[in-house]
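> got a predicted model here, sequence first, then my questions.
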Amino acid sequence: MSTRTGTDVDKITLTLVHRQLVNTCDEMAVSMMRTAYSPIFSEGLDFSTLILDREGNLVANAGLNPSMLGASLYAATWIVREVGAENFAEGDVYIHNDPYRGGSHMPEHMMVMPMFVDGELVAFIGNIAHMAEIGGMAPGSFAATATDVYQEGLRLPPVLFYKGGEPVKDIWRIMLANHRTPNDSWGDLHAMYGSLQVGRRRLEQLMEERGTDLVTRVFSGIQDYTEAALRENIRALPDGVYHGIEWFDDDGITSTPHAIRLSLIVDGDEIIFDFSRSDPQATGPINAPYVVTMSASLNALLYMIGTDLPVNAGLNRPVRIVTKPGTICCVQLPGACVGGQTEYQPRVMEMIMGRVLGPLLPERAAASSGNTSLNFLFGGIDPRSGEYYAHYHFEATGWGGRMSTDGNNATMPPHANCRNTPVEIFELRWPWIHESYRLTRDEVGAGRLRGGAGVVRVLEVAADTISVSALSDRAHQEPWGLFGGSDGSRTRIDISPAGSEEFVSFQEHFGLVSPTKFTNVRLHRGDRVRLTSPSGAGYGPPAERVPDLVARDVREGYASPEEAESVYRVRLDASGDVDPVATARLREGTSA
């Protein structure tokens, strides 16, 4: 057991300085949002901003994208160790996106910049951001049928991107020559660089106000505090070994399901997540680098027992993540892995939160949300400008019910706090027309606390041709209910060819292996695409739902009068109000 507590800094000072560090990360994030070129930054907020100590250990971050936690904890330390701290100089910036060097998946690029005080290295400023386009076999760089990492885009080891404050132009030329939308990449990379400068200035001001020695002791103290608090929370769990399993529908190459198997070991004030019995790595891109498995495990643990803890490298100390290289949970080169961050990670999180720790902590558990980002990628020549465009779009889902409330409607999967791209931005930037965009109210999982609604988005192609790709899951397996709740609904990706009123699945129309994973399907003007995200599952037996809530659900379209009676055991009168006598008889199992 660790004896580190961070008590060399009093708790008030520790709290105030840490809050200033987090505020600095928040300001960095606002800078990135306001100066970015791509909507995935400016609207989606698919990035994280970081302050790290002089070894590259995470000290503070903006609370934007939990999915990047593993890379935030590991990628910077990899850069520092590979480059050597002694080789950093004032104004240098390194960049990398290698999933085999502590990265998550290749679209997410990490930048780190050292900070010196009186010639001494005292900290690093960093960020991780999902670039909208980095080359590879598909526009948007999400190739659902990729079979190795070389098909997924331009892979960078840690390379010097700015030297002494000046751009290393050869690296810029290589990157922009391999990106389909170099103008957007140029702007987004500068937005990332600008946020580092904001962080450096604010951290310098903080050290001038508080003293460099105090601030660096807070770096250490806040990590010690997180470790001690997490250990205390783990001790409250009963010792034992707990098991869980989740399945992918397919990997985009074959229709074979792939299993993720977990043994979670609680031992005193430590936890081991053992994924070593999981299936061998897939041929397709659903595999996860080690840091993604780390993200999933730590995020699930924080949701369950650490929602009030500062997020930093102290999380690693009481927790071990065990995997076997060459499995779906720890991909080996050259395995494809772009889908691990968006599809694998939420699947593992919800398995831990619902099926593994849920029985121990039912008051904090939630039924399944469908846990897919429903990644939809597209690109081509915009007829309005004659320029190439590409976009990575993700869709919201319905969350599962939980003990205290119904599931959220149309919210990103719980491993990310990203936002959707507004319809107005969507149609302004790319050649699509929205026919409709609505909630799937009639598909939610029933329960004492019901699931939330997913969304249905119908788009019409407004260009002569467009290339589309998708990487999603849950087409065959419904989101699972918890403690007697009903399952949610599945993912669907459908096509209505120009001139037709009927929708059929992409798989059926184009003869694809997978209903949710395909690459570079060519669509034409007038074709319509319908994206349907999963609805959340229910929590607890439907017959225990408060009757007045069932009546409200019927009024709002979440259930029909027939479902109210057959599923929830609630009889409504002609005005739509609860008939209390008939309902009591239904629930007692006597004649109504």
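Sure thing, it's come through.
> can we go C-alpha only for contacts and neighbour counts from here?
Will do.
> longest helix of this protein?
Using DSSP state H, we find that the single longest helix of the chain is helix 182-210.
> mind giving me the packing neighbours of that one?
Helix 182-210 is packed against helix 11-35, strand 108-117, strand 120-130, helix 169-178, with contacts defined by 3 or more CA pairs under 8 Å, 6 or more residues apart in numbering; DSSP states H and E.
> what comes into contact with the second one?
With contact meaning CA atoms under 8 Å, 6 or more residues apart in numbering, strand 108-117 is reached by 54, 75-76, 88-97, 103, 121-131, 192-193, 196, 200, 212.
> please repeat the previous calculation with a cut-off of 6 Å.
When contacts are defined by CA atoms under 6 Å, 6 or more residues apart in numbering, strand 108-117 is touched by residues 92-97, 121-130.
> over to the last one?
Outside helix 169-178, the residues that touch it by CA under 6 Å, 6+ apart are 135, 182.
> list the buried residues of that helix.
Going by neighbour count (16 or more other CA atoms under 10 Å), the buried part of helix 169-178 is 171-172, 175-176.
> ok, the first one next?
Neighbour counts over helix 11-35 (16+ other CA under 10 Å) mark 14, 17-18, 21-33, 35 as buried.
> cool, and the third one?
In terms of neighbour count (16+ other CA under 10 Å), strand 120-130 has its buried residues at 121-130.
> that older thread, and the angle from the helix or strand that the longest helix of the chain is followed by to helix 11-35?
Sequence-wise, the next helix or strand downstream of helix 182-210 (DSSP states H and E) is helix 212-235. With axes from the mean of the first three to the mean of the last three CA atoms, to 10 degrees defining the directions, helix 212-235 sits at 100 degrees from helix 11-35.
> pull the distance from stretch 357-370 to the chain's centre.
Relative to the centre of its chain, stretch 357-370 is centred 18 Å away, using CA atoms, centre = their mean, to the nearest Å.
> before we go on, here's another structure to hold up against the first:
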Amino acid sequence: MTRTNTEELINRTVIANRLDSITKEMGLALEHSAHSPIFAEACDFACCICDKDGELVSQLSGIPILATAGSFSVQSVLRKYKDNIKNGDVFIINDPYDGGNHLPDIGIITPVFFEESLMFFCVSRAHHGDIGGSTAGSYNPKATEIFQEGIRIPPTKLMSNNEFIIEVLDMILINTRNPKMLKSDLLAQIGANKVAVKRILEMVEAYTPAVVNKAIAETLEQTEMLTRKRIREVPDGIYRATEYIDDDGYQEEPVKIEIAVKVEGDRLLVDFEGTDKQVKGFINTSVVTATTASGIAVLWFLGSDIPRNGGAFRCIDVNLPKGSLVNPYEPAPVTLCTLTPASEIIGTIFQALGQAGPGKVPAGYARYAGPSYYGKDPRNNRYYVGFSFCSTGSGGAMKGSDGKSYMSAMSNFGGVRTPNIESNEIQYPHITRYHEMETDTAGAGEYRGGAGMRYAFELYDEGSHIVNFGDGMKFAPYGLNGGHQGSLNKGVFLHTEKPVIMESKEAPRRVAKGDQVILNSSGGGGWGNPLDRPAEKVYDDVLDEIITIKTAVDIYGVVITEEGIDYDKTNKLRNGKKLCKN
């Protein structure tokens, strides 16, 4: 290798890693400066950097469904503003029909100029507590069109010459229930982008624009080459799978996601032909979300060492039939799409690609199901909107690893953090009754899923409301390679001491002081035959109260006495069960 090639390789590696560190610093700035618990504690945001053409260069490993979508937002800005992008501009966007995921996720986009030349865009995308619409919190299970879900913001210039365009800002804020909180969080996003702009300019100053541009182009090319190599290693063919969503909140029939993953040479197509048509309820999916979810699933399968930048997506195609669940006609409602069906899209692709490479993908994760709650806090008379982040279920197992308990939905891959119980009680007028893992909810397998959760809280403000939304009350997380399903989500609303079974998608319910919400979140799916799980691990699960002694015998074939494992009876029982199966 010549000295020039060595220098270029070093530059490429250092610059790529520096950009990654900048996106991480953006995330820290956003987390530490935001007032909203959704930002500061749940960290429901993502940050990324795109090149001047809108191609993803680097992203924070936060919420994948948000970060990967950043390039779509930049491309929407470029289409609308073209040559009218100047130093000191800042853009805002959330429209799912024009570069956005769903309305609560607002993107702030800041162009980066070096000596009058546009070089990058910094993007922070974050979930906001309320962006208007007919229901506080903006999750409205009974919405039938997007206008009921909140304010739509197409690519719009929010700042010029580093000053707010006040008319634009005021128009957005007045359409929300908590304008002070929204403004504060937007300022946190703008500030995070400013941090990135400063760091990027320092890097360009040190290396020169030519060196930086060359390094980025080569990084994207290297990622594309690696992705193509991994696709070539997958046997050519068509791999099919089907998954179902409980319902859309109106129809009782399940909603079908049908996917064919077509591998040919060094290209891969995710084809949604056969997926159900768009529905009345708010589980329709924006093109951005469906495309992003597809890319996330494919790259998980191909390998974690592939950088998550635009080069990786150059050889992954996605077919989204117009008018279907994954590409609806306007103005279909879409707010739930980043949870359901984004998670189900990922899971369906996993099941398809699992046929090409068994053991490379996990079993099913818990689907999100829990309420938002809103009203006036009696302690300070302030309006609040909260979300039950503590109702997350658990992850699915994969070959070599049990599923992790207490994980966010598959579309977030654990990126959303759950808040500290005590601080959550300070921020919102409720008390946690209990919060613990639940026995016999983990999908059985050689590697078991994570255990489900039991969570209950009591509201003590008079006249508040709850809105339950999510899925997974009819379809449990799937098992793989002989592993068992996980458990189902369940919800009970204890209203004036009378229990009411909650559905996964409900209109707002009025809350009386002392009412309780009781949630049972799903355990993850299992991987492999439960009879192959080491008896010692089954015994440990019994001691940890993840499973009962009865489940140890009935499902795992492990006989446990007061003295411990009875190996003779266990071997006899397991051999008999395996013979019966064969």
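Nice, thanks for sending it over. Computed from a predicted model, the values in this text were never measured in an experiment.
> where does the TM-score land?
The TM-score (TM-score structural alignment, normalised by the length of the second structure) is 0.96; 571 aligned residues with a CA RMSD of 1.6 Å.
> looking at the helices and strands packed on helix 182-210 of the first structure, which is nearest to P318 of the first structure?
Distance to P318 of the first structure, taken as CA to CA, is lowest for helix 11-35 among those, at 21.1 Å.
> roughly how far out does the longest helix of the first structure sit from the chain middle?
Per CA atoms, centre = their mean, the centroid offset for helix 182-210 of the first structure relative to its chain is 24 Å.
> residue in the second structure paired with P167 of the first structure?
With TM-score structural alignment defining the correspondence, P167 of the first structure maps onto F164 in the second structure.
> kindly report the same for G326 of the first structure.
Under the alignment by TM-score structural alignment, G326 of the first structure pairs with G323 in the second structure.
> still on that earlier bit, relative to the second structure, which residues correspond to the longest helix of the first structure?
Helix 182-210 of the first structure lines up with residues 179-207 of the second structure when matched by TM-score structural alignment.
> surely the match of G326 of the first structure meets P331?
No: the criterion here is CA atoms under 6 Å, and G323 of the second structure misses it with P331 at 11.3 Å.
> buried set for stretch 138-150 of the second structure?
Applying 16+ other CA under 10 Å to stretch 138-150 of the second structure flags 138-144, 146, 148-150 as buried.
> turn these into CSV, columns for distance to F475 of the second structure.
As requested, those are exported to CSV (distance: CA to CA, whole Å):
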residue, distance to F475 of the second structure
S138, 25
Y139, 21
N140, 22
P141, 19
K142, 21
A143, 23
T144, 24
I146, 27
Q148, 28
E149, 26
G150, 29
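> restricted to strands, list these.
Helix and strand membership here follows DSSP state E; of those, not one is in strands.
> among these, which one lies nearest to G370 of the second structure?
Y139 (11.2 Å).
> now do the same contact list for R457 of the first structure.
Neighbour list for R457 of the first structure: 436-437, 530-531 [criterion: CA under 6 Å, 6+ apart].
> how much does the longest helix of the first structure stray from the second structure?
On superposition with the second structure, the mean distance recorded for helix 182-210 of the first structure (mean CA distance after the TM-score superposition for the first structure) is 0.6 Å.
> can you give me the angle that helix makes with strand 120-130?
Relative orientation of helix 182-210 of the first structure with respect to strand 120-130: 140 degrees, computed using the same axes, to 10 degrees.
> buried ones in helix 182-210 of the first structure?
Of the residues in helix 182-210 of the first structure, those with enough neighbours to count as buried (16+ other CA under 10 Å) are 182, 184-186, 188-200, 202-204, 206-207.
> now that helix and helix 169-178, what's the angle there?
Using the same axes, to 10 degrees, one finds that helix 182-210 of the first structure and helix 169-178 are set 140 degrees apart in direction.
> quick one, helix 182-210 of the first structure and strand 108-117 angle?
Using the same axes, to 10 degrees: helix 182-210 of the first structure against strand 108-117 is 30 degrees.
> spatially nearest residue to the residue nearest the centre of the second structure, not counting backbone neighbours?
The central residue of the second structure, meaning the one whose C-alpha is nearest the mean C-alpha position (CA atoms, centre = their mean), is N412 at 2.5 Å. Spatially, and ignoring its direct neighbours in sequence, N412 of the second structure is nearest to I63 (5.2 Å; CA to CA, 6 or more residues apart in numbering).
> now which residue in the first structure aligns to that neighbour?
Residue-level alignment of I63 of the second structure against the first structure, with TM-score structural alignment as criterion, gives N65.
> which helix or strand contains the residue mapped onto I257 of the second structure from the first structure?
Correspondence of I257 of the second structure to the first structure, assessed by TM-score structural alignment: I260. Element membership of I260 of the first structure, judged by DSSP H and E, is strand 258-267.
> what's the mean gap between that strand and the aligned bit of the second structure?
After superposition onto the second structure, the average distance of strand 258-267 of the first structure to its aligned residues comes to 0.6 Å, using mean CA distance after the TM-score superposition for the first structure.
> reformat the helices and strands packed on helix 182-210 of the first structure as a markdown table; add distance to R492 of the first structure.
As requested, those are arranged in a markdown table below (distance: least, CA to CA, whole Å):
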| stretch | distance to R492 of the first structure |
| --- | --- |
| helix 11-35 | 31 |
| strand 108-117 | 27 |
| strand 120-130 | 25 |
| helix 169-178 | 32 |
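> which residues touch V461 of the first structure?
When contacts are counted by CA under 6 Å, 6+ apart, V461 of the first structure touches 432, 525-527.
> in the second structure, what residue corresponds to it?
In the second structure, the residue matched to V461 of the first structure (TM-score structural alignment) is L459.
> report how many residues lie close to the aligned partner of N309 of the second structure in the first structure.
When the first structure is aligned by TM-score structural alignment, N309 of the second structure is paired with N312. Using other CA atoms under 10 Å, the number of residues around N312 of the first structure comes to 25.
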